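[1] Got a predicted model here, sequence first, then my questions.
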Amino acid sequence: MGIVIIGGGAMGRAMYDGWINAGVPENSIAVADLNADLCCGSADFLLRDTGQSKMVVLAVKPQYVASVLEAHAQLLNPGDIVTSVAAGVRLTTLNGLVSDTVVVARAMPNLAVALNSGTIGIAIANGVSEAMVQNLTSVYDKLGKSFCIDEQQIDSFTAIAGSGPAYFFQFVEHLAANCAHLDIHQDIADSIVTQVMVGAAAMLADTDLPGASELRNRVTSQEGTTEAGLKSLEANGVLSQLVKNCLIDARERARELSEIEYRHG
């Protein structure tokens, strides 16, 4: 399947890099942008009648989605897929901008797609065949792992997966910064903490155990150092409440932004 990414900003380029890393041929994927410096790949496949469907990814600001689809209407053939990563542009809006023979979907990736470790939420319009759904998800799975969600869950998914890396980075930042209180110099603290997180993530990704809690239990010896540290983190349920507040606040802001973008669009 050929892929055209319209918009060469941070997310558009991250997706391009991820697909190239996954083995998508450079002559089967292209980034198109008004800024020629942001264009890459090759769109020559558009000139060949391969009989295969293609995917057009809209990685532009929400207010430009309608004009971009209008300008590129000649690219879309029956069976093609349009996926939008633009916040607030709903499936009903996308359906109204293309032929009813074109499949539309919304995607919410995070920037880890550049390293093929992304988390991607996909909301697909009703009536799409199971074969087409599998085709779409298989393309996005090359960037990490995709999850089919209802459109009304997009804002919640954004709060968890879209913003999630920043929560992780901030915890790493605090952990490394506080190594100074344990007489660990900053010049190695960052490397130590990063490696701890890389190892923990690898264990979590590799385990057949039911979630992080069982791994945590295995690491935690009774009355040991880990238990002492965890008791401090969990004192009076503060950590759980902070995480809950974090996710709710992020989701509500995503809803606000979606409504703003939707009205402006």
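    Thanks, I have the structure now.
[2] CA atoms for contacts and neighbours, from now on please.
    Will do.
[3] Quick check: chain neighbours aside, which residue is closest to the residue most central in space within the chain?
    Centre of the chain computed as the mean C-alpha position; nearest residue by C-alpha atoms, centre = their mean is Pro109, 1.7 Å away. Excluding the flanking residues, the one nearest Pro109 by C-alpha to C-alpha, 6 or more residues apart in numbering is Ile120, at 4.2 Å.
[4] I figured the one you found hits Ile149, correct?
    No - using C-alpha atoms under 8 Å, Ile120 is not in contact with Ile149, being 9.9 Å away.
[5] Comparing these two, which shows the higher neighbour count?
    When neighbours are counted by other C-alpha atoms under 10 Å, Ile120 and Ile149 differ, and Ile120 comes out ahead with 27 against 16.
[6] tell me the secondary structure for that one?
    Here Ile120 is strand, with the state taken from DSSP: H, G, I helix; E, B strand; the rest coil.
[7] Also Gly79?
    coil.
[8] all strands of the stretch 101-250 of the chain, in order?
    With DSSP state E, counting those that start in this stretch, the ranges of strands along the stretch 101-250 of the chain come out as 103-108, 118-124, 144-148.
[9] roughly how far is the second one from the heart of the chain?
    Think strand 118-124. 7 Å (C-alpha atoms, centre = their mean, to the nearest Å).
[10] which parts of that strand are buried?
    Buried residues in strand 118-124, counted by 16 or more other C-alpha atoms under 10 Å: Gly118, Thr119, Ile120, Gly121, Ile122, Ala123, Ile124.
[11] so can I have JSON lines of these showing distance to Thr207?
    As requested, the buried residues of strand 118-124 are exported to JSON lines (distance: C-alpha to C-alpha, whole Å):
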{"residue": "Gly118", "distance to Thr207": "19"}
{"residue": "Thr119", "distance to Thr207": "18"}
{"residue": "Ile120", "distance to Thr207": "21"}
{"residue": "Gly121", "distance to Thr207": "23"}
{"residue": "Ile122", "distance to Thr207": "25"}
{"residue": "Ala123", "distance to Thr207": "28"}
{"residue": "Ile124", "distance to Thr207": "30"}
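[12] Pasting the second one now:
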Amino acid sequence: MTHRIAVLGAGVMGETLLSAILSAGHPARDLVISEKRVDRAEELREKHGVEVTDNATAARGADIVLLVVKPQDVPDLLEEIADAVRPGSTVVSLAAGIRIDTMESILADGVAVVRAMPNTPALIGEGMFGISPGTFVSDEQMAAVVSMLEAGGKVVVVDESQQDAVTGVSGSGPAYVFYLAEAMIAGGVDAGLDPGTARILATQTVLGAAQLLAGGEDTAEQLRARVTSPHGTTHAAIVTLDERGVHDGVRAAIAAAAARSAELSGPA
């Protein structure tokens, strides 16, 4: 079954999801995106062949409405489209920190609301989405949302109470990987490599390690232990990381990100 999908917000993530959904085979005639700027709207029409209009017009008649705007803009956007979104439609918010009950309080009864936390690898179709259903979401609607977001990566369904943890692990997670890669490159340069070679070595190592972890049944701990021979080079590196408190630091960083997410969400 083909759903009419409205993407409200034509920024980087909005256009990324639009492109991913089109690439997954969804017909352009059943996609619409909102954009106020005339030049940007024309660019989107020419590039993707979809309808470009205002928020309320885009939302009217859509089966799924994607909110891809800044968190502070979500309440006003919901007020703008509240009369246009029909009961039975599904509103999916990708804005961090906006609670389901906040959205449901603005929209009409019967409008299904799904809260989603994306991350930036969705830009290349390798994103991670943690999603939570609201009060009125049916199994069929949830399946449609999962199928749509899988065009941009992988999807896990969690209770909304776990959204802060999702934010800490995957929402902010790409930054941790970039931080590690940054340190690996700098360490390579310190050891005598030129920056370009150090970047290639670090980047491919991170990529390959991630694929090993994703492609097998072994845990991260098992994979790490397998390449850490007693008294070898990797052992020396891991001992140093432990002495510097890196493992505990990463866990503390995730806890801090989750706590900040909870602060931004406000009281339950």
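    Sure, I can see it. In this text, all values refer to a predicted model and were calculated from it rather than measured experimentally.
[13] what's the counterpart of the residue nearest to Pro109 of the first structure in the second structure?
    Using TM-score structural alignment as the criterion, Ile120 of the first structure maps onto Phe129 of the second structure.
[14] ditto for Cys148 of the first structure
    Match for Cys148 of the first structure (TM-score structural alignment): Val157.
[15] Count the neighbours of that match for me.
    Neighbours around Val157 of the second structure, by other C-alpha under 10 Å: 15.
[16] same thing with Leu247 of the first structure?
    20.
[17] Which residue in the second structure aligns with it?
    Match for Leu247 of the first structure (TM-score structural alignment): Ile254.
[18] Contacts only, for Ser132 of the second structure.
    Ser132 of the second structure makes contact with Val114, Arg115, Ala116, Val157, Val158, Asp159, Glu160, Gln163, according to C-alpha atoms under 8 Å, 6 or more residues apart in numbering.
[19] wait, I meant Ala43 of the first structure
    Contacts of Ala43 of the first structure (C-alpha under 8 Å, 6+ apart): Val4, Asn27, Ser28, Ile29, Ala30.
[20] now Ser84 of the first structure
    Val57, Leu58, Ala59, Ala105, Arg106, Ala107.
[21] quick one: which of those residues is nearest to Leu75 of the first structure?
    Val57 (12.2 Å; C-alpha to C-alpha).
[22] what about the alignment partner in the second structure of the closest one, which SS state?
    Mapped onto the second structure by TM-score structural alignment, Val57 of the first structure lines up with Leu66. Assigned by three-state DSSP, the conformation of Leu66 of the second structure is strand.
[23] Leu66 of the second structure - how many residues pack around it?
    The number of residues packed near Leu66 of the second structure is 25, by other C-alpha under 10 Å.
[24] That one: what's it in contact with?
    Counting by C-alpha under 8 Å, 6+ apart, the residues that Leu66 of the second structure touches are Ile5, Ala6, Val7, Leu8, Val91, Val92, Ser93, Leu94.
[25] So which residues of the stretch 101-250 of the second structure form helices?
    139-149, 163-166, 173-190, 195-215, 220-226, 233-243, 246-265 (DSSP state H, counting those that start in this stretch).
[26] Export these to JSON lines and append columns for distance to Glu43 of the second structure.
    Formatted as JSON lines, these follow (distance: least, C-alpha to C-alpha, whole Å):
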{"stretch": "helix 139-149", "distance to Glu43 of the second structure": "23"}
{"stretch": "helix 163-166", "distance to Glu43 of the second structure": "34"}
{"stretch": "helix 173-190", "distance to Glu43 of the second structure": "29"}
{"stretch": "helix 195-215", "distance to Glu43 of the second structure": "33"}
{"stretch": "helix 220-226", "distance to Glu43 of the second structure": "44"}
{"stretch": "helix 233-243", "distance to Glu43 of the second structure": "48"}
{"stretch": "helix 246-265", "distance to Glu43 of the second structure": "34"}
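[27] wait, which of those helices is closest to Ala41 of the second structure?
    helix 139-149 (22.8 Å).
[28] tell me what that closest one is packed against?
    helix 12-23 (3 or more C-alpha pairs under 8 Å, 6 or more residues apart in numbering; DSSP states H and E).
[29] residues touching the residue nearest to Pro109 of the first structure, list them.
    Ala107, Met108, Pro109, Asn110, Tyr140, Gly144, Lys145, Ser146, Phe147, Ala161 are the contacts of Ile120 of the first structure under C-alpha under 8 Å, 6+ apart.
[30] For Ala22 of the first structure, see how far away it is.
    Between Ile120 of the first structure and Ala22 of the first structure the computed distance is 15 Å (C-alpha to C-alpha, to the nearest Å).
[31] Same check on Ala71 of the first structure?
    From Ala71 of the first structure over to Ala22 of the first structure (counting by C-alpha to C-alpha), the distance is 30 Å.
[32] cool, Arg253 of the first structure as well?
    Going from Arg253 of the first structure to Ala22 of the first structure by C-alpha to C-alpha gives 33 Å.
[33] Also Gly164 of the first structure?
    With C-alpha to C-alpha as the criterion, Gly164 of the first structure and Ala22 of the first structure are 23 Å apart.
[34] Equivalent analysis for Ile5 of the first structure, please.
    For Ile5 of the first structure relative to Ala22 of the first structure (C-alpha to C-alpha), the value is 16 Å.
[35] Could you dump the strands of the stretch 101-250 of the first structure into a markdown table with distance to Tyr64 of the first structure added?
    Converted to a markdown table, the strands of the stretch 101-250 of the first structure look like this (distance: least, C-alpha to C-alpha, whole Å):
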| stretch | distance to Tyr64 of the first structure |
| --- | --- |
| strand 103-108 | 15 |
| strand 118-124 | 20 |
| strand 144-148 | 25 |
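[36] Quick check: which of those strands is nearest to His181 of the first structure?
    Here strand 118-124 is closest among the strands of the stretch 101-250 of the first structure (C-alpha to C-alpha), at 34.1 Å.
[37] how big's the offset between that closest one and the second structure?
    In the superposition against the second structure, strand 118-124 of the first structure averages 0.8 Å from its aligned positions (mean C-alpha distance after the TM-score superposition for the first structure).
[38] who's in contact with Ser191 of the first structure?
    Per C-alpha under 8 Å, 6+ apart, neighbours of Ser191 of the first structure: none.
[39] what does it align to in the second structure?
    Applying TM-score structural alignment, one finds that Ser191 of the first structure aligns to Ile200 in the second structure.
[40] Tell me how many other residues surround Ile3 of the first structure.
    25.
[41] The corresponding residue of the second structure for it and Thr205 of the second structure, how far apart?
    Superposed on the second structure with TM-score structural alignment, Ile3 of the first structure falls opposite Ile5. Using C-alpha to C-alpha, one obtains 38 Å as the distance from Ile5 of the second structure to Thr205 of the second structure.
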